[in-house]
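1. make a model of this:
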Amino acid sequence: MLNRVDIANAFGSGSTAAEVDADRLAPLLAEGEAVQAAAASAEGIEHATDDRTTTIEPEDGSHAYAVATNRRIHFLLGGEPESPEITYRLAAVTGAELRDGLLSSTLHVRTADESVRFSPVDADRAEALASYVSRVGSAWADLEGTLAGAREAMAEARETIRAGEDPTGDVQRAQMRLSKAHHCATHDDAAPTELMEAAIEPIEDELENLQVVTWTDRVAELLEDARKARASGDYDAAFEVAVEAADRIDAAREALGDSEADASADSDLAGTIEDLSADLEAVAADLFDEAEDACHVGLDTDDPAEAVAAWEDALDRYRAALAADWAGAVGPDPEALRFQLAWVVGNLIDALVAAAEECERAGDDLGEDHDDSADRYEAARDWLRRAHRLAREHPHSSGAALEEPLDRVQEKFELAQWQWGTAD
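-> Sure, this is the predicted structure:
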């Protein structure tokens, strides 16, 4: 608040310049606005525009004042002013300087199309005011220009979204502008950082909501990609995009939770996020349900080849989930997933061995003189090789027990080939 103490400190005690009614001046200041520097003049205020110059004179025995706050500079007359004669936003000031003449000094404050001249009583105080207005005015001007650039980038992002294209570049430009805006608010010690940050916050909230819209659009695309990948059996891709979708949903929730933007817009976005989260859980549930169904097939079937196919399908799904670091609300957590994967690998190895044994028995039944026995032994060898390779890939499984049957089947295969003259 601009009060009698502010004025007295600005002009020094014992001066009629101190006689300004604080209650009259208080309504002139906006919330958070505080006096930073002031100067008095026993003469008038010379106001120049493009087409004319006007001098505003104080009453006899009174003074004119230049009062700089952390937002604006006011020029007013002493006594009990109802309002300032002239007010400029500091951001609009293009120049503020104290010019020394032969007989007196002149405070000169300029905007793009106006100027004010003011002959101060105290040159030192006027110099301090000019320095403050120049430095802080420059900071405000930089801030406003930077925020305008952020708004422009956000407007372009909205147009990009409406065109169905990726707005990431526009959003990044807006983020860079806001980063520069924070620099404008903090790089000069004289800058009113708190006020400037308050001007940045609504734009940041707006950008966060815009990012949420961008993220939710991307999540919808990712979920469609996950469904297509699942349908084609590409479980690695399905879980990779599902994890990306989960990360973007979490980021959108966090951004929306931090936002202080329009409540109705937040509510709509929150609803969209929850719908997408439910869709993601449904996609993940399908992937894990199908993996569980495959496990049941592997356990229930009496056909070794069918069991191998079922366990391999389950393995592909669980391995893809673990590789993608899936940790969503649906399905096993990573630790449980590792145990599940180990169990599936063990069952798959057993199924491969059972399929090999069935082929070996078929070859034995045909006899080594039969022309199809070599095919049976070759199939048995291939089943065992797959089991042996899988056991080596998983430390919890041992391939040692497979060495003997693999050697035995290989020997039978080579003998059957020799019997029919096909051995290499």
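
2. CA only for contacts and neighbour counts going forward, please
-> Noted.

3. tell me the buried residues in the strand or helix carrying A342?
-> Taking DSSP states H and E as the definition, A342 sits inside helix 334-366. Buried residues in helix 334-366, counted by 16 or more other Cα atoms under 10 Å: 334, 337, 340-342, 344-364.

4. cool, and stretch 87-100?
-> So stretch 87-100, judged by 16+ other Cα under 10 Å, has buried residues Y88, R89, L90, A91, A92, V93, T94, G95, A96, E97, L98.

5. same question for stretch 131-147.
-> In terms of neighbour count (16+ other Cα under 10 Å), stretch 131-147 has its buried residues at 131-144, 146-147.

6. distance from it to the middle of the chain?
-> Offset of stretch 131-147 from its chain centre (Cα atoms, centre = their mean, to the nearest Å): 28 Å.

7. how about this one, so we can line them up?
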Amino acid sequence: MGTIIDLTDGQDHEILERTEADGLFGGEYLDGRPLGEYLREGEQPKYVLRNKKSGVTVDDGRSLEPDSNFQAFALVTDLRVIFVVGQAGGDDSLSVRLPDIVGVSTESGLRSNTLVIETLADERWSFPSTGDPEPVAAYLEDATQVWANAARLLDDVEETLSRAEEAMASDEHEAAREHVDGARQTIDTAVHRISEVGPAAHQRIAGRAEELGSWLTDVERELAGGDGARAHAQAQTHWQRDEYEAAAESYDRAIESYREALDIDGSTPSTESLEERLRGAAAERELLRVGPLVDADTSRRRAVALADPEDAASEWERALDRYHDLLSLDWGDEGGQFVADREVIREQTTEIADDAVSDHYEAGRQWLRSGDKLAVQDRDKQATQVYERAAEQFEHAHTLASEIAPDRTETIETAITAAEDRLAGVRPERSVPDDPIGFEPEEEDDETETETDDSGDEMDDLSFHDSGSTATQVYEPSQTTATGSFGRENPGTESVLDRIQAQKQARAETGREGPTSAESESGDGTVVDTDPAAGSPDRLRERVKAVGTADLRDIVARLWERKGWKTSVVGAGGEVVYDVVAVDTETEERHLLWIIDADGGPVDRTVIRQCATTVEDGQGSDEAVVVTTGSVTPSAESEAENAPVSIVGLSELVDRLAESSVAGAVPSLEDGESPQT
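-> Next up, the predicted model:
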């Protein structure tokens, strides 16, 4: 047997299994275990070198030499170099890990050749043998380079992850993402390269790689969750600024990032936290689908409610701007970002512009009349200020009319001329004309309607409703508004929301040949419940309890609509955990409705907490309403008392249906059919 043995030839070698050799010239190798027992699980032997006297030496003064009857061995594996020196009474052993080796060389002598190993600790290990150690040195050099390369790659990943966490802590998320880009590939490269050395080496590197991979996964999950949180906050900011499309895009990014984070199998942020954020973003995104329309209609309703035509005209213009913005949004049926009918919005926009023209015109007419009252009191400076206000209102009316109602410009131009004449000095002197726009100086009566006033000429904060310090009521609201003679009658009485709701109800009735067996049509066309058993609460209760979630969702939506709310059935699927959005367009209150049928199990505390969290974390929603035909636990009722959540149980739902015409929409039970339990 040679002094250098190649163990990679696929043969069985007794040197690994025995401590002594057979034959005439046999002898003892070691006093204790055979070399093979020094191998760890999965460790793969490559070479064995041996000598009988020299043993192994280290330049720090350590030296191990075999006793006279034994030998010294250097076992090279894919993990390390193991030096085992035979000693009577017990062998000695030392080892050097391959990752710690920085250099390998051979030295030739007269009677032996020496394998020399240098380590990171500046140690020099020497093992002489009579054979040629060059193949061993070549293997060690290649293996240690692979080890060093794999370890360096993983060190780089570890440093990268530390920097990424520091960047995230400083809210530098883009920098953090740049740090981790490619880290996964670097880990895979290290594992692939070390596999060339051997299975044990692969196992060692793979263990560290797995730890770094888990760390990287947590960082990636936290980055994705952070992306979602930032996009979510941006969406809310855009919505507050009425930047609806930007808000929709940000919500979509937030939802996508939250989903991406959940798909990453990490531990930070927690799955519960991410799911909660995702539900909140998805809920707000659904509200946003109707949000622009509700917000725009809010301005319209404010304009309708204002008595002062100048204030109303300003509010009409704000509403007009919002409706113009609505026309540029992605309105569609199922696939659009927002919910509405573009044609109905366009019609409403035209009517709002028409109302703005009318109120600007009326405001100008009232200012003109107020100026006349000042003129006949010889308060010329104040009258001039008021006439300027009148001219300004007429100009606003003319600008809008030129765009949307050219046929009205001639009338407005007449009013502008009247204001310009007043400013040029053509003013009433003795009495206030009944028609300030059609005033002609020669038509003045000889009688005067006013009392003189000695107050100063300065007028601050002019208003139709202010009397100033004069004894005479100079500013008084007109009893006849322009909308009665110049504009539309009953401006703004029907909103786009009203029209869309009417269309939705009409579509809901489409396909029905007539009222159901439990309904009939009254003289005014209202569908009412005429089921012979409808008067029986027990019978209606059975019918309601038998309704499935899909039908119950539509019934509840119709019930809220009968109360004057506008509803949008969302459905319970994906991350949108509620079923219906209800909006009170008079108070701007918005409810999220959860519909849980009897098969959905009892409503417990967890359900109430989820509803409350969705509302509290949401944008634009005021209250959650849980409508259930099943049972409600006492803990849920207690939880709801301290949360923005209302519970409508089976009994209350039946009572509400019985008091409305919606009861007829509840399907009748067939003979022998039992309600859900």
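
8. and the helix holding A342 of the first structure, what does it pack against?
-> Applying 3 or more Cα pairs under 8 Å, 6 or more residues apart in numbering; DSSP states H and E, we find helix 334-366 of the first structure packed against helix 304-323, helix 373-393.

9. list the buried residues in the helix or strand following the last one.
-> Meaning helix 373-393 of the first structure. Downstream of helix 373-393 of the first structure, the next assigned helix or strand under DSSP H and E is helix 403-419. Within helix 403-419 of the first structure, the residues that qualify as buried are P405, L406, V409, Q410, K412, F413, E414, L415, A416, Q417, counting by 16+ other Cα under 10 Å.

10. trace the first one over to the second structure, please.
-> So that's P405 of the first structure. Using TM-score structural alignment as the criterion, P405 of the first structure has no counterpart in the second structure.

11. how about P405 of the first structure, nearest residue that isn't a chain neighbour?
-> Among residues not flanking P405 of the first structure along the chain, L384 sits closest, at 7.9 Å (Cα to Cα, 6 or more residues apart in numbering).

12. contacts only, for that neighbour.
-> Neighbouring residues of L384 of the first structure by Cα atoms under 8 Å, 6 or more residues apart in numbering: L352, V353, A356, L402, P405, L406.

13. what's the closest of those residues to R392 of the first structure?
-> The nearest member of the contacts of L384 of the first structure to R392 of the first structure, counting by Cα to Cα, is L402 at 10.8 Å.

14. pull up the gap between L39 of the second structure and R80 of the second structure, please.
-> Distance of L39 of the second structure to R80 of the second structure, computed by Cα to Cα, to the nearest Å: 10 Å.

15. which SSE is A39 of the first structure in?
-> Per DSSP H and E: A39 of the first structure is located in strand 35-41.

16. neighbour count winner among L39 and R80 of the second structure?
-> R80 (23 against 16; other Cα atoms under 10 Å).

17. am I right that L154 of the second structure is in contact with T186?
-> Yes. Applying Cα atoms under 8 Å, one finds L154 of the second structure in contact with T186, separated by 7.5 Å.

18. thinking again about what came up before, turn the buried residues of stretch 87-100 of the first structure into CSV, columns for secondary structure.
-> Rendered in CSV, the data for the buried residues of stretch 87-100 of the first structure read as follows (DSSP: H, G, I helix; E, B strand; the rest coil):
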residue, secondary structure
Y88, strand
R89, strand
L90, helix
A91, helix
A92, helix
V93, coil
T94, coil
G95, strand
A96, strand
E97, strand
L98, strand
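
19. reformat those as a markdown table; add distance to R248 of the first structure.
-> Output for the buried residues of stretch 87-100 of the first structure, formatted as a markdown table (distance: Cα to Cα, whole Å):
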| residue | distance to R248 of the first structure |
| --- | --- |
| Y88 | 45 |
| R89 | 41 |
| L90 | 41 |
| A91 | 38 |
| A92 | 41 |
| V93 | 44 |
| T94 | 44 |
| G95 | 47 |
| A96 | 49 |
| E97 | 52 |
| L98 | 55 |
